[in-house]
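Enquirer: Just to be clear, the model below is a prediction. Sequence and coordinates:
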Amino acid sequence: MESRPLRYFVAVAEELNFTRAAERLGISAPPLSRAIRALEAELGAVLFERTTHSVALTPAGTVLLEQARIALDALDAAGHRARRAVEPKLVLAVKADSGGGLLEGILAGYAADPAAVPIGVRLCGWGEQASLVRRGEADAALVHEPFDHTGLDAETVAVEPCVAALPVGHPLAAREAVAVAELGLPFSAPVSAAELHRFQVGIVERHGIRDLSQILALVELGELVTLLPVSVGERYPRPGVAYVPVPDAPPAVLRIVWPRESRSRAVAALVRAAAGRRD
């Protein structure tokens, strides 16, 4: 099986529309349809249920989509890693302001390890870290739970409580602690880490958030109440934001992740340095 038909299939499966998938791929719809039918013939399985008004994945298509993404990520990663092997250097992916103040210590600990090689830090956006590792564009990443663990190993770097970020004029801002249920957020206690993650992703998408400073600015303006790791409040005090402990919120768990198949001594040294920062 070649990669091009798989890329065509993934585009159609994600768009569930042949015309949009063809535009995304830069080809016309008829050859795309022919390629999908040829793939179905090769596999001996129908991948899409097609009507004049809709396209839906069959059970076989659902399985292939999961496996095709893994296969294509692995193929892309092989190319990226081969190109980067010309000049050995480790790349650590980190979202700005998400390292809990530990990044500098991790890098210092890594540099002292005999297996260390030169390292670069790649700053990235929300939710990009794990996919950069899977694609071979980074050797490791610091990422908060929850995230897609497919193809990755992980070690815990830090576990810390969450605080509510409130505008200073908020009725709860002067409290010593608040409960999740008091914050008026779209979930009730006990809230799971997955629910909190979906809420935070929704904030990012609705407001076009690119970094932490934008979130804190929205809090100051009274546009937003959210939960953040306690280290954010310690490292980013703002006159218009009150950080209040939320004892029943799920903790923020920071992990270092790397490719499951990695046998790199340098990556192992970086993992040791990161895991060694845990209290």
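Expert: Great, that's in hand.

Enquirer: Only C-alpha atoms from now on, for both contacts and neighbour counts.
Expert: Fine.

Enquirer: R37 should be in a strand, yeah?
Expert: No - under DSSP: H, G, I helix; E, B strand; the rest coil, R37 falls outside any strand and is assigned helix.

Enquirer: Burial check on it, number of neighbours?
Expert: The number of residues packed near R37 is 17, by other CA atoms under 10 Å.

Enquirer: Same question for A71.
Expert: Neighbour count for A71, taken as other CA under 10 Å: 14.

Enquirer: other SSEs contacting the helix or strand where it lies?
Expert: Secondary structure from DSSP states H and E places A71 in helix 59-84. Packing partners of helix 59-84 (3 or more CA pairs under 8 Å, 6 or more residues apart in numbering; DSSP states H and E): helix 3-15, helix 129-134.

Enquirer: right, so those: which one is the most enclosed?
Expert: Most buried of these, by mean neighbour count (mean count of other CA atoms under 10 Å): helix 129-134, with a mean of 24.

Enquirer: the strands in the stretch 51-200 of the chain, which residues?
Expert: 55-57, 90-95, 119-124, 140-144, 152-160, 162-167 (DSSP state E, counting those that start in this stretch).

Enquirer: I'd like the helices and strands packed on helix 59-84 as JSON lines, with distance to E220 appended.
Expert: Putting those into JSON lines (distance: least, CA to CA, whole Å) gives the following:
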{"stretch": "helix 3-15", "distance to E220": "38"}
{"stretch": "helix 129-134", "distance to E220": "28"}
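
Enquirer: could you list every residue that touches the closest residue to A179 other than its chain neighbours?
Expert: Nearest non-adjacent residue to A179, counting by CA to CA, 6 or more residues apart in numbering: V246, 5.5 Å away. Contact analysis of V246 by CA atoms under 8 Å, 6 or more residues apart in numbering lists P161, C162, V163, A164, A177, V178, A179, V180.

Enquirer: hold the first one in mind and look at this next one:
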Amino acid sequence: METRELRYFVAVAEELHFGRAATRLGMAQPPLSRAIRQLERRLGVTLLDRTSRAVSLTAAGSVLLREARAALDAVDAAGRRTRRAALAASGEPGLVLVMKAGTSGELLPRLLDAYAAEPDAVTVEVLLCGIGEQERLLRDGRADVALLHRPFDSASGFDSEELRTEQQVAVLPVGHPLAGRAELRVAEVAALADLPLPRWPRHDGSYPEGPGPQVRDHAQLYQLIALGRAVAVLPESCRVHLRDDLTTVPVTDAPAVTTVIAWPPQSRSRALAALVRTATRLSYGDAGHPAPEPGLVPV
């Protein structure tokens, strides 16, 4: 299969309309239809059920849509990483680190300061993203390294090192009846009628979600909590930059959150290896353990 054919198929499968897909691709509809039929003949399967009124995916088409997206993402990522490697070889700036806006508290400044002190440090561009976007940006090559938070984020398919584990807290408006409690449980937070849990952009059941407003980032979430429109259960490091009109209460039965630094397994960047070693050294120091010997951090 050619990447051109896969792009054609993904457009049709997402639009479920040959006319709209042709417009999206900037081509006429007849050659698009012929290309899809040729792809079906080559694979020996029917990818799309077509009637005079509608287009729908078959079971085989659904599988190809998922695999084609992954393949096209990999091709695009290969191009981006190749261009970034050429820039690095020419002496132009270095690493792109992606993280959720409003997370990791004091960890990121400490990491950047410690890495900048390394003799061969390169410039680190920090890319702040919305909730659940770091994995995609790392997978598609727009970032070299990411700070992820399990169980919220998946590090599957990446190499990674654990940096720290922390408990979670409920974030409440100052003055709320529960704000004075010494501790809470997840069920108590979820049962709040006046402060619903928010809906997240991507939800896999690894953390509580409720009927409240959908949130894009932590700045929006904190604003909604301050207005009395939502409550949230977040890692305790959120206290570092918490607004004055918000407070926190420990949630004793919420799952612990582990911050990891993650990168593509095929990376051979010396600058990235140095950044990972710096992050690991800081995490070992915070835990009171000696740092690993040089070369033991896999990059």
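Expert: Okay, I see it. From a predicted model like this one, the values you see are computed outputs, not experimental measurements.

Enquirer: that older thread, for R84 of the first structure, find the nearest of the strands of the stretch 51-200 of the first structure.
Expert: Among the strands of the stretch 51-200 of the first structure, strand 90-95 comes nearest to R84 of the first structure, with 9.1 Å by CA to CA.

Enquirer: State the span of the second structure onto which that closest one is aligned.
Expert: Per TM-score structural alignment, the counterpart of strand 90-95 of the first structure in the second structure is residues 95-100.

Enquirer: Quick one: buried ones out of the contacts of V246 of the first structure?
Expert: Buried by 16 or more other CA atoms under 10 Å: P161, C162, V163, A164, V178, A179, V180, out of those.

Enquirer: Hmm, the fourth one is touching S231, no?
Expert: The reference is to A164 of the first structure. No - using CA atoms under 8 Å, A164 of the first structure makes no contact with S231, being 11.9 Å away.

Enquirer: Overlap in contacts, these two.
Expert: Common neighbours of A164 of the first structure and S231 (CA under 8 Å, 6+ apart) do not exist.

Enquirer: Trace T252 of the second structure over to the first structure, please.
Expert: Match for T252 of the second structure (TM-score structural alignment): P247.

Enquirer: who's sitting farthest from the centroid in the first structure?
Expert: Here the centre of the first structure is the reference, and by CA atoms, centre = their mean the most remote residue is T52, at 35.9 Å.

Enquirer: So it versus A174 of the first structure, what's the distance?
Expert: For T52 of the first structure, the distance to A174 of the first structure (CA to CA, to the nearest Å) stands at 59 Å.

Enquirer: Over to A60 of the first structure?
Expert: Where A174 of the first structure is concerned, A60 of the first structure sits at a distance of 56 Å (CA to CA).

Enquirer: so how many other residues sit close to A114 of the second structure?
Expert: Using other CA under 10 Å, the number of residues around A114 of the second structure comes to 16.

Enquirer: For the closest residue to V241 of the first structure other than its chain neighbours, list the residues it contacts.
Expert: Using CA to CA, 6+ apart and skipping the chain neighbours, the partner closest in space to V241 of the first structure is P167 (4.8 Å). With contact taken as CA under 8 Å, 6+ apart, P167 of the first structure is in contact with A173, V219, E220, L221, G222, V225, G240, V241, A242.

Enquirer: again, but for V117 of the first structure
Expert: By CA under 8 Å, 6+ apart, the neighbours of V117 of the first structure are P88, K89, L90, A111, A266.

Enquirer: how about 7 Å then?
Expert: Listed by CA atoms under 7 Å, 6 or more residues apart in numbering, the contact partners of V117 of the first structure are K89, L90, A266.

Enquirer: same thing with T46 of the second structure?
Expert: E40, T58.

Enquirer: did I read that right, it in a helix?
Expert: No - going by three-state DSSP, the assignment for T46 of the second structure is coil, not a helix.

Enquirer: That one corresponds to which position in the first structure?
Expert: Match for T46 of the second structure (TM-score structural alignment): V46.

Enquirer: For R239 of the second structure, which non-adjacent residue is closest in space?
Expert: Of all residues not flanking R239 of the second structure in the chain, T248 sits nearest, at 7.4 Å (CA to CA, 6+ apart).
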